[in-house]
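**Student:** I would like the atomic coordinates for the input below:
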Amino acid sequence: MRFKLFLMTASLLTALAGCQSNKECSGADCVTNENAISREAKALASASDWRLSGYAMATAANPYAVQAAEAVLQRGGHAVDAAIAAHTVLGLVEPQSSGIGGGGFMMVYDRQSNITRMYDGRETAPSAIDETLFLDEDGDTLGYITSWQSGLSVGVPSIVKTYARAHEDFGILDWKTLFTDAENLAQNGFTVSPRLNGLLSSERLRGAMKLDDNAGSKDYFYPNGTPLAVGTQRTNTAYASLMHNIGTQGADWFYNGPIAQAIEKAVSSASPAGSLTAQDIAKYDVVERDALCGPFKTYTICSAPPPSSGGITQPMILGLYERFTDEIDYTSATGSNILPSAQHLSAFVDAQRIAYADRDHYVADADFVTVPAQDLINPSYLDARAKDRFAPAQTPTAGDPGKVLHNTPIIDMWGRDTSDDKPGTTHISIVDVYGNAVSMTATVESPFGSSIWVEEGGFVLNNELTDFARTPRINGKLVANAPAANKRPRSSMSPTIVFDENKDLFMVTGSPGGNSIIAYTSKSLLGVLDWGLDAQTAANLPNIIARGKDVKVETGVDGGHLAADILNQSGYLVEERDGENSGIHTIVARKDHFEGAADTRREGIIATITPTNE
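**Tutor:** Alright, predicted model coming up:
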């Protein structure tokens, strides 16, 4: 409980603790208990100087998860409490995207202590691997599908430890109460959604995945050989037991007990087999890192530092965009009231191209390699990098912050790496009644992770290690993101929190979507912070991804064809795409209300909590 004392007075802590101690109840007693907690939460909120004190909001990719977060917020929980409750539910109802078998990054802003911290819950590689992880006996790189659908790809599941560390620091409600929604839903059944059914039914995915072949998963996801139908009530008693045991026995039970042994057995039984052991799982720990922040106009943009890409790419993209558009009045594109003009759209594309080039070259696990994180977002470097604006048909290349800032070139430390990460990810944004916030992006990597099923826990394991560079050397030179024992693979996840000119909370955002996360998140930021849009309209904008020479434009939504036409006319090599797998979930704290967005490309909703008059 290192920071939570900043939040409450001792008397209110005692009152809340007293209410929570009577959690095991029924009927009218439970109603009374919930009301008591709500009154204490109201007292805490009213004592705050937060302009939206007593209001709260949660948004995520599935209604069940948002309802779980809403219940926690109504009981006076911290945003961290609500995020845990929401994500445990997502792991059940949205297993294609994230879950107990994966990991993630949780960005936390705690208002009273004025702390903005990233909990690095990225999976780690087994201690027995080296850079040759994805090379065959002849030294050739294994194909992606072979690497993905194997035990080789599984890193240590890390999300439960992430829950525990964040809750230790900031949680208000009892740990065990945060798992009851997921436990009850797994025990009693949840309704299979169209998105889950759609992915299970995809012939393309079924042709690549082993989900309908592997023991356990085929019975769970494909009863009688057919995909779970929309509207099916699906129970998962193993997951219910898992939630109960984590809730009552704590995170250490997961890492030091029968589940760790079951994970080792599942990974070693896969083909090809992986080397992850129960000992690797037992020694896992979350790393707490300071948020990486950079300026944009009057705002401060904070996101996750390496091995995440967000803390570098979001300030870089917005900083470069600001330099490209300096002294150019903002105008909308002809024929649109939501898209920016060609000049501003080109600035967004060019800022992405440069930021992606630098990210691909330099970003990796900073505990293993030197990552010039602060230099890459240094204003002087961005001034210099803005002069490197590439012509539309050029292939962007990495810059050299060492040479620019210190007259010591560093670009040749690493070989160039353009590894992809796949879109099996989810995002949660929450602001609680006290003005604390969580931006959390979590993942199992590709859809349904590695397809390896842990029957004892009712969950799939990640394939996170395919986020390493599977070809570890370029022209004989090691790339920064090469595999190594106990190393965390690079991620595109960009959970982001924005502060206004008064250093007060203004925006919480993020998205799933593989390496396109970077573009999706920056679109939501620019839409709100510069293009004058509300949160939902910004999320609805066509996605534009500019990594490398080509520019991908989502043409299956309003404004997509117009954006593609504008960029084509500007000389870019445009690749039109019907859909982009974003899942932007945003909260904007306006002067007197919250404004939310739930990406219509997924199945999420927004919950708003308002003060009661009692």
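
**Student:** from here on, contacts and neighbour counts on C-alpha atoms
**Tutor:** Will do.

**Student:** so for stretch 96-107, first residue to last residue, what's the gap.
**Tutor:** Stretch 96-107 has its terminal residues 22 Å apart, counting by CA to CA, to the nearest Å.

**Student:** residue 445 contacts residue 462, correct?
**Tutor:** Yes: if you go by CA atoms under 8 Å, residue 445 and residue 462 touch, sitting 6.1 Å apart.

**Student:** residue 508 reaches residue 590, doesn't it?
**Tutor:** No: Residue 508 is beyond contact range of residue 590, at 11.9 Å (criterion: CA under 8 Å).

**Student:** the two: which is more packed in?
**Tutor:** With neighbours defined as other CA atoms under 10 Å, residue 508 and residue 590 compare such that residue 508 has more, 28 against 13.

**Student:** before we move on, the earlier item: now do the shared contacts for residue 445 and residue 462.
**Tutor:** Here residue 445 and residue 462 have residue 102 as joint contacts, going by CA atoms under 8 Å, 6 or more residues apart in numbering.

**Student:** got a list of what the residue nearest to residue 287 when sequence neighbours are not counted touches?
**Tutor:** Closest residue to residue 287 apart from its sequence neighbours, by CA to CA, 6 or more residues apart in numbering: residue 120 at 5.1 Å. Shown in contact with residue 120 (CA under 8 Å, 6+ apart): 104, 105, 106, 162, 286, 287, 288, 289.

**Student:** next, the second sequence, to be compared with the first:
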Amino acid sequence: MKYTLATLLFGLSFSLSASAADTAIPAQPEAASGLQAKPGWATKHFAVAAANPLAVEAGYKILKAGGSAIDAAIAVQMVLNLVEPQSSGIGGGAFLMMFDGKGKVSAWDGRESAPAGATPRMFLKADGTPMSVGEAIPGGLSVAVPGVIAMLAAAQREQGQLPWARLFEPAIELADQGFAVSLRLNSLLRDERRLKNDPQAGPLFYDAHGEPRPVGYLLKNPALAAVLRSIAEQGPDAFYRGKVAEDIAHRIQASARPGPMAADDLAAYKPVQREALCAVWLERYRVCGFPPPSSGQLTMMQILKLVEARGEPKRPLSDGKPSVPWLHLYTEASRLAFADRAQYIADPAFVTPPGGDWQRMLDPAYLKQRAALIGPRSMKTAAPGQPGDVATAYAAQAEQPEHGTSHISIVDAQGRAVAMTTSIESAFGDKIMSDGGTGLSGGFMLNNTMTDFSLAPEGADGRPVANRVEPGKRPRSSMSPTLVFDARSGRLLMTVGAPGGPAIIHFVAKTLVGALDWGMDLQRAVDLPNYGSFNGPTVLEDGGFPKATLEGLRALGHDVVEYELTSGLQGIQRTKTGWFGAADPRREGIVKGD
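**Tutor:** Model (predicted):
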């Protein structure tokens, strides 16, 4: 059975109880826009990998000027805001993993937070049933307090080398002078229906006839240039206080579906420095990723360590692609991990980890017990386990789409590195653009990250969902910025990550397996067809696998679905002579370095 994005976007439902799951496939964040073969890029001293060549060039210039990895990441993010507005920007949030080149790993949480006026029942309709994600996204109700600017400023104070204002120069210049609209941006604008109705975004991205700006069109954004100038000169307060914050709040409250955010919510936002969550895999690698409120690292490492506990098949590859035995084992492990994800993971300021420690979900004895549930035939859906000594008081969450994201990986000449996944949630966020109170044309998109909370505050059993909406809370995410180290020497081996909603977990896991377990170069690992399960059907990238693979899985009881899995992986891996960077052929990213 083959599904299209339109079929799956909002027409299929997902429901979970504490004991079982009946799931469809989470909708993909962004539509595909074609494939472009990538060669992989070898460098000696440093490298920048990001989703757009103009953003990569900005980061490259900062590194050449003596900037650190975090300096370059800020320059890249600001340009991505301009050239890839569907995916990330200053109106959204990010998770940042940062390595100082000497042994310290930092995890900076710039995830958006719920405004003070948010309530657990804010996404319920008059009849008490939850809105669909499609109903909840448009308008101000879905906007959470943006966090990326505050987080980047805090991280730059820790490891920055160049002046803050210098990092904004590439984006300001491009916003003033214009950039050529890419094929991907044009394609996504053509697929978008609501954006052209926004008074700021419509005239920026569409002509008088409602047609998207053509490929090659010189797109200028004076309002964004002015906002970035003020942030460059005055620091984060220029965004979180004053006319920018007031304009954000005004547009949210004046939208067709007003949201509760006020200017005071922006002034109150604080980034959080968390302890990186690290786990040893295959005895050789120390894999460090983001702790909750991200579910990415915990879920990915559960999957990989369940496979390790069960024992990898003797033939994980068949004609250079994942084999039926590998796909069976991996997707069964995925079902178990995604069941635990839905049951337990949420903002740690609001929920208690099972057993009091998130590492309990990676305990070898617990994973051995869970791995024993994997048999010769597919379990189709899995129930959550009990990693702690006390049963949870929470209901499992129904799966919802997570959306538009971008990933940045950078290594500088001093060995410092970042892996940052950044998002405004849905493609073009909540479809509202703020001009920052400048009165100029253009601006930046606001996020719809409130829809990453559970839209239903309680489960079918009446118990509260851990990831329900609460004031000040940060919604659960699947973003998985990842740094990999040699478990013995501590040397940095890789920085990697991807966009893709819940499928991020599978995209990054696939890449780690291909590059570190199967010995592929990083580009070949990224190129591998995508696959996974979200505790329902076995999902294979459309056209990525031969018919025999689909038939072999079905013979083992799998419900197989072919589907667009539009990853956007970016990564850099250590080699004997320096670094090797990879960019996903499914998007327009590149790698550049010296």
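
**Student:** aligned counterpart of residue 540 of structure 2 in structure 1, please.
**Tutor:** Aligning on TM-score structural alignment places residue 540 of structure 2 opposite residue 553 in structure 1.

**Student:** secondary structure class for that match?
**Tutor:** Using DSSP: H, G, I helix; E, B strand; the rest coil, the structure places residue 553 of structure 1 in strand.

**Student:** wait, isn't it in contact with residue 566?
**Tutor:** No: look at residue 553 of structure 1 against residue 566 with CA under 8 Å: they stay out of range, at 10.8 Å.

**Student:** okay, those two: which has more neighbours?
**Tutor:** Neighbour totals were compared for residue 553 of structure 1 and residue 566, and residue 553 leads with 25 against 20 (other CA under 10 Å).

**Student:** what residues are up against the residue nearest to that one when sequence neighbours are not counted?
**Tutor:** Leaving aside its chain neighbours, residue 553 of structure 1 sits nearest to residue 544 (4.7 Å; criterion: CA to CA, 6+ apart). Residues near residue 544 of structure 1 by CA under 8 Å, 6+ apart: 349, 519, 520, 523, 551, 552, 553, 554.

**Student:** what about the fifth one, how many residues nearby?
**Tutor:** In other words, residue 551 of structure 1. The number of residues packed near residue 551 of structure 1 is 23, by other CA under 10 Å.

**Student:** that one: what's it in contact with?
**Tutor:** Residue 551 of structure 1 is in contact with 349, 544, 545, 572, 573, 574, 575, counting by CA under 8 Å, 6+ apart.

**Student:** and the residue minimising distance to the centre of structure 2, which of the three is it?
**Tutor:** The centroid of structure 2 falls nearest to residue 479 when counting by CA atoms, centre = their mean (3.6 Å). At residue 479 of structure 2 the chain is in coil, as set by three-state DSSP.

**Student:** so the residue nearest to residue 287 of structure 1 belongs to a strand, correct?
**Tutor:** Yes: assessed by three-state DSSP, residue 120 of structure 1 belongs to a strand.

**Student:** that one maps to what in structure 2?
**Tutor:** Using TM-score structural alignment, residue 120 of structure 1 pairs with residue 109 in structure 2.

**Student:** span of stretch 575-585 of structure 1 from start to end?
**Tutor:** 25 Å.

**Student:** an error on my part: the question was meant for stretch 516-525 of structure 2.
**Tutor:** From its first residue to its last, stretch 516-525 of structure 2 covers 9 Å (CA to CA).

**Student:** quick one: buried residues of that stretch?
**Tutor:** Neighbour counts over stretch 516-525 of structure 2 (16 or more other CA atoms under 10 Å) mark 516, 521, 522, 523, 524, 525 as buried.

**Student:** secondary structure and distance to residue 231 of structure 2 added to the residues you listed, as JSON lines?
**Tutor:** Formatted as JSON lines, the buried residues of stretch 516-525 of structure 2 follow (DSSP: H, G, I helix; E, B strand; the rest coil; distance: CA to CA, whole Å):
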{"residue": "516", "secondary structure": "helix", "distance to residue 231 of structure 2": "40"}
{"residue": "521", "secondary structure": "coil", "distance to residue 231 of structure 2": "40"}
{"residue": "522", "secondary structure": "helix", "distance to residue 231 of structure 2": "36"}
{"residue": "523", "secondary structure": "helix", "distance to residue 231 of structure 2": "36"}
{"residue": "524", "secondary structure": "helix", "distance to residue 231 of structure 2": "40"}
{"residue": "525", "secondary structure": "helix", "distance to residue 231 of structure 2": "39"}
